[in-house]
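Participant: Sequence below, structure please.
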Amino acid sequence: MEANKTFYRLDIADWKKKLLYWANEKFPFLAWTTGNGHPYLNGPFGNFLFLGHSELSEPSVWDLPGWKVGIIGYDLKNRIENLQSKNPAFFDLPDVCFFEPEWNLKIENDGFSSTHPFPEHWLIEIKNFKLPHYFHTACEVFPQISKEEYLQHIATIQQEILEGNTYEANFCQAYFGTYENWDPIASFFHLNQLSNMPFAALFKASNKWLVSASPERFLKKEGKTLIAQPIKGTIQRSSDPIQDKINAESLRNSEKEQAENLMITDLMRNDLARVSETGSVQVKELFGIYPLPRVFQMISTIHSRLQPKVSFRQIIEATFPMGSMTGAPKISTINIIDREESFKRGWFSGAFGWIDDEGDFDFSVIIRSVIADMEAKKLYFGVGSAITVDASVEQEYEECALKAQAIFELLRGN
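Facilitator: This next block holds a predicted model:
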């Protein structure tokens, strides 16, 4: 956001909800982001609302300057590398979906600021907006594969590791649902209450929605600095402060989790080196332990200095998809998980974020997120974990359930 902006105070109850519901009626494209005040190295998401009418064509996303907000779907990998996705999709999703925001609002507790004058009649409309009487956030969901099938796939992947075809693979399973009434805006606010995350986001592209409680940053660009923050390593929080501290130390000292994290950190270092000045790639923090609402996460942070005149397209082609959602080595592991998984990931495990008019950007990893098609009346979400040769299949299955816990509570109406 530019320094020259006007602040608009809204002293009304539920003004944030009213603003979003009003925006949903006015604009076919919107994105709401919040970092929930998390003390995240290099900062969490800012608190923004982006509004627009026009989807950008794909060449414009890569080549034209100016603000852009949107999603890079996981299956863009098939165009970056010689790959393919044969698994069935729950519904069609574009590999690249961005819009040009006409209004960029910075959200604060008692109002918002805007770099463009906000029409007075819009402020009146927001204040007088009538919220729905009932918020539909529940939806019956079903696993796409059984626990027995999951365990069989893990055994196959571990055999691939023994044969030297991969060292670590992020295998994902999916859950899907159908509905008559489901409210993505109410679902976002409810999910953010259940599990407020540093990269929470709500994204609308016509009838397609993303409701995200992501803990992970993919890439951030600040001037010439490129920042990657892969997550590998998860353990449950405890309501007992003593046990909670024990859990954090257990994760910090876990050789298994450190080995998983180190493999992905090295992969990301190599990816960043492809577009960075020689010798500039540095690990700023290795095996950082971060407390989130339900879990501790092990997060490493890598910085580099970009080579001159490197484009956004070149950065994405060098680093996407992110190693934390694939494994190592990346290409052979992607082929293995595409074969073993039973669904087309689509937007899941892709990236959501924005690019500003200076070319800086911030993108999260689309995990712990619900993806919905309001026209088809379908939704799905994916969840996965890193499989290594010594991974316990039962523990990996339980880790997936832990990661998806808040989404299950949301969709069950808890």
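Participant: contacts and neighbour counts: CA atoms only from here.
Facilitator: Will do.
Participant: doesn't residue 106 make contact with residue 6?
Facilitator: No: using C-alpha atoms under 8 Å, residue 6 makes no contact with residue 106, being 10.2 Å away.
Participant: Spit out the residues that contact the two alike.
Facilitator: Listed contacts common to residue 6 and residue 106 are 113, 114; contacts here mean C-alpha atoms under 8 Å, 6 or more residues apart in numbering.
Participant: Between those two, which has more neighbouring residues?
Facilitator: residue 106 (20 against 14; other C-alpha atoms under 10 Å).
Participant: quick one: the more buried one from residue 352, how far?
Facilitator: Residue 106 is 18 Å from residue 352, where distance means C-alpha to C-alpha, to the nearest Å.
Participant: do the same with residue 264
Facilitator: 20 Å.
Participant: which of these two has more neighbours?
Facilitator: More neighbours surround residue 352 than the other of residue 264 and residue 352, with 29 against 25 (other C-alpha under 10 Å).
Participant: Distance check, the more buried one against residue 402.
Facilitator: In terms of C-alpha to C-alpha, residue 352 sits 23 Å off from residue 402.
Participant: What of residue 382?
Facilitator: Applying C-alpha to C-alpha to residue 382 and residue 402 gives a distance of 13 Å.
Participant: Give me the more crowded residue out of those two.
Facilitator: residue 382 (24 against 18).
Participant: my read: residue 327 touches residue 169, true?
Facilitator: Yes: Residue 327 is within contact range of residue 169, at 4.4 Å (criterion: C-alpha under 8 Å).
Participant: List the residues that are in contact with both of these two.
Facilitator: With C-alpha under 8 Å, 6+ apart, residue 327 and residue 169 have common neighbours 333, 334, 386.
Participant: From residue 171, how far out is the first one?
Facilitator: Computed with C-alpha to C-alpha, the distance linking residue 333 and residue 171 is 10 Å.
Participant: Count the neighbours of the residue lying closest to residue 361 once chain neighbours are set aside for me.
Facilitator: With C-alpha to C-alpha, 6 or more residues apart in numbering as the criterion, residue 361 has its nearest non-adjacent residue at 4.3 Å, and that residue is residue 355. Residues near residue 355, counting by other C-alpha under 10 Å, number 21.
Participant: I'd like the structure of this one too, to check against the first:
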Amino acid sequence: MTALKLRSKVNFPATVTATGGLAVSKSNGIWTVEPDWSYLSLETSIPDASGRQLWTYDPTADSYYRLSVQALIDNLPAGPPGDDGAAATITAGSTSTGNAGTSASASNSGTSSAAVLDFSIPRGADAGMRFAFETSTSMAAPASGGIRLNNASLASVTAIAVNATEAGGVDVSDFIATWDDSTNTVKGYVEVRKEGSGAVLGLYSITSVTDNTTWLQIAVTYVSGSGSFSASDPVYLIPYRTGNKGADGAGTGDFSSNTSSSVDGEIVLFSGTGGKTGKRATGSGLAKLTSGILSAASSGTDYAPATSGTSILKGNGSGGFSSASAGTDYQAADAQLFSNIPQNSQSAAYTLVAADAQKHIYHPSADTTARVWTIPANASVAFPIGTTVVFINDTSGGAITIAITSDTLVLAGAGTTGSRTLAANGMATAVKMTSTRWMISGTGLT
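Facilitator: Below is the predicted model:
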């Protein structure tokens, strides 16, 4: 509103009338006009001859209004300041990430007295070298600033082709050509990432780089990735090169071989004098060791040559061998000795076999039937002289008949011959004394 005050020397009424819908009032000597006086232009005022009427034009309503007043008024200096209003507030609102290369900005999502500032901060530019993606999978020269993969699936990519010049027009071929120069087994890694996206990328280990002058081919092995690229996508190529192999340690941890395969059990020898490389032993035959070095052994010098025949050998005093004589050079073979007497359990009629020598033939208690066990004739089974066989009838039932065929079975002490009967719970021992003569003794034997 516009505050008006009449000249103090002029007598004026308590109220002023206005036409055209204006309201004029006075409070404490201050005149107030409604609507806002800013709509009334003084330049269009038309005072009457007496100076008591003021005509003014309202451009909003396109109308003239007449104020009836007692005198003209002055614009006086402003009065004393009023009370302080409520303090304005500023609050931080949301923060978003803008595109790379744009300017930071702040906008007020609140009011003029309660501002809420929302900020947009541009992200930094992607690292690496920028190229434009080509959908062709042919490993040939891409267009200037172009890049292509040899497979549309990131997980199946084994080669990357890039133009020697990146999208900004800079020749980066000499730099890319160094990516496989590391002496380490793993040359390094390369990341192919879509601009502004962390969800579309492929990460690969570098195998080798081939420089084709205007373009380069990078042989790679897939490590991980996600998403897929579209034609003309801005793509960044980001290398992570591995440093060179460090110096070898003091002879530990780096032994290598001169062969890519081996046979289980082969002997490995040092190759050279560096102490780092091994080789497979390829010789055959007898070998000798001299000061830690293997070499072929010589017949007649390092060992005696083999002799023919099946006899036992003895040294002949001149570096060779000759046949040994039984009873002179060694004791003749005798019956096998046992620390125990092996068992042959039988629950039926049975005839001894050669393997029963030095065993006991056992009749178990579970079988109560009388059985016949036969000692065969020497012509059938030639048990060695001195063969001992034990018979055990471990039962309270049937007796065992120990039969003899054409040979002789002598009862010890009595001197009688023929087959014998072994009662229940009896035990007897038979010993072969000659080729056709056995002697038997025991408990429960008749």
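Participant: Tell me how the two chains score on TM-score.
Facilitator: Put the two chains on top of each other and the TM-score (TM-score structural alignment, normalised by the length of structure 1) is 0.15; 106 aligned residues with a C-alpha RMSD of 7.3 Å.
Participant: hmm, back to that, tell me which of residue 327 and residue 169 of structure 1 has more neighbours.
Facilitator: Neighbours per residue (other C-alpha under 10 Å) separate residue 327 of structure 1 from residue 169, with residue 169 holding more: 31 against 26.
Participant: in terms of contact count, name the helices or strands touching the helix or strand hosting the more buried one.
Facilitator: Per DSSP states H and E: residue 169 of structure 1 is located in strand 168-178. Strand 168-178 of structure 1 makes packing contacts with strand 141-143, helix 147-162, strand 327-328, helix 330-340, strand 378-387 when contacts are defined by 3 or more C-alpha pairs under 8 Å, 6 or more residues apart in numbering; DSSP states H and E.
Participant: That strand vs helix 147-162, what angle?
Facilitator: 160 degrees (axes from the mean of the first three to the mean of the last three C-alpha atoms, to 10 degrees).
Participant: Hmm, residue 388 of structure 2 is touching residue 428, no?
Facilitator: No: checked against C-alpha under 8 Å, the pair residue 388 of structure 2 and residue 428 is beyond contact range at 10.6 Å.
Participant: Please identify every residue contacting each of the two.
Facilitator: By C-alpha under 8 Å, 6+ apart, no residue touches both residue 388 of structure 2 and residue 428.
Participant: separation between the residue nearest to residue 149 of structure 2 when sequence neighbours are not counted and residue 222 of structure 2?
Facilitator: Of all residues not flanking residue 149 of structure 2 in the chain, residue 160 sits nearest, at 4.8 Å (C-alpha to C-alpha, 6+ apart). Look at residue 160 of structure 2 and residue 222 of structure 2: by C-alpha to C-alpha, they are 11 Å apart.
Participant: and these two? which has more neighbours close in?
Facilitator: Using other C-alpha under 10 Å as the criterion, residue 160 of structure 2 and residue 222 rank with residue 160 on top: 21 against 18.
Participant: So which elements touch the helix or strand hosting that one?
Facilitator: Per DSSP H and E, residue 160 of structure 2 falls inside strand 159-163. Strand 159-163 of structure 2 sits against strand 146-149, strand 215-226, with contacts defined as 3+ C-alpha pairs under 8 Å, 6+ apart.
Participant: Distance to residue 57 of structure 2 added to those, as TSV?
Facilitator: Output for those, formatted as TSV (distance: least, C-alpha to C-alpha, whole Å):
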stretch	distance to residue 57 of structure 2
strand 146-149	70
strand 215-226	72
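Participant: Figure out which of those strands is closest to residue 280 of structure 2.
Facilitator: strand 215-226 (32.2 Å; C-alpha to C-alpha).
Participant: rewinding a little: ok, of the shared contacts of residue 327 and residue 169 of structure 1, which come out buried?
Facilitator: Among these, those classed as buried by 16 or more other C-alpha atoms under 10 Å are 333, 334, 386.
Participant: Look up how far residue 410 of structure 2 lies from residue 441 of structure 2.
Facilitator: On the measure of C-alpha to C-alpha, residue 441 of structure 2 and residue 410 of structure 2 end up 9 Å apart.
Participant: my bad, residue 26 of structure 2
Facilitator: With C-alpha to C-alpha as the criterion, residue 26 of structure 2 and residue 410 of structure 2 are 166 Å apart.
Participant: From the neighbour counts alone, determine which of these two ranks first.
Facilitator: Between residue 26 of structure 2 and residue 410, counted using other C-alpha under 10 Å, residue 410 has the larger neighbour count: 21 against 15.
Participant: right, and the helices and strands packed on strand 168-178 of structure 1 - which one's nearest residue 60 of structure 1?
Facilitator: helix 330-340 (27.6 Å).
Participant: helix or strand right after the closest one?
Facilitator: By DSSP H and E, the next helix or strand past helix 330-340 of structure 1 is strand 351-355.
Participant: That next one packs against which elements?
Facilitator: Applying 3+ C-alpha pairs under 8 Å, 6+ apart, one finds that strand 351-355 of structure 1 contacts strand 68-72, strand 361-365.
Participant: Show me what the first one is packed against.
Facilitator: Taking 3+ C-alpha pairs under 8 Å, 6+ apart as contact, the helices and strands that strand 68-72 of structure 1 lies on are strand 96-100, strand 351-355.
Participant: how about a cut-off of 10 Å?
Facilitator: Where contact means 3 or more C-alpha pairs under 10 Å, 6 or more residues apart in numbering; DSSP states H and E, strand 68-72 of structure 1 is packed against strand 29-34, strand 48-52, strand 54-55, helix 58-63, strand 96-100, strand 199-205, strand 351-355, strand 361-365.
Participant: would you turn the ones you listed into a markdown table with distance to residue 15 of structure 1?
Facilitator: Supplementary listing: those in a markdown table, determined by distance: least, C-alpha to C-alpha, whole Å:
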| stretch | distance to residue 15 of structure 1 |
| --- | --- |
| strand 29-34 | 14 |
| strand 48-52 | 13 |
| strand 54-55 | 26 |
| helix 58-63 | 32 |
| strand 96-100 | 25 |
| strand 199-205 | 17 |
| strand 351-355 | 24 |
| strand 361-365 | 26 |
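Participant: Out of those, which is closest to residue 114 of structure 1?
Facilitator: Between residue 114 of structure 1 and these, the shortest separation by C-alpha to C-alpha is 9.8 Å, and it involves strand 48-52.
Participant: Give me the contacts around that closest one.
Facilitator: 1, 19-20, 23-24, 26-35, 67-69, 99-108, 112-114, 201-205, 354 (C-alpha atoms under 10 Å, 6 or more residues apart in numbering).
Participant: Quick one: work out the angle between that strand and strand 96-100.
Facilitator: 90 degrees.
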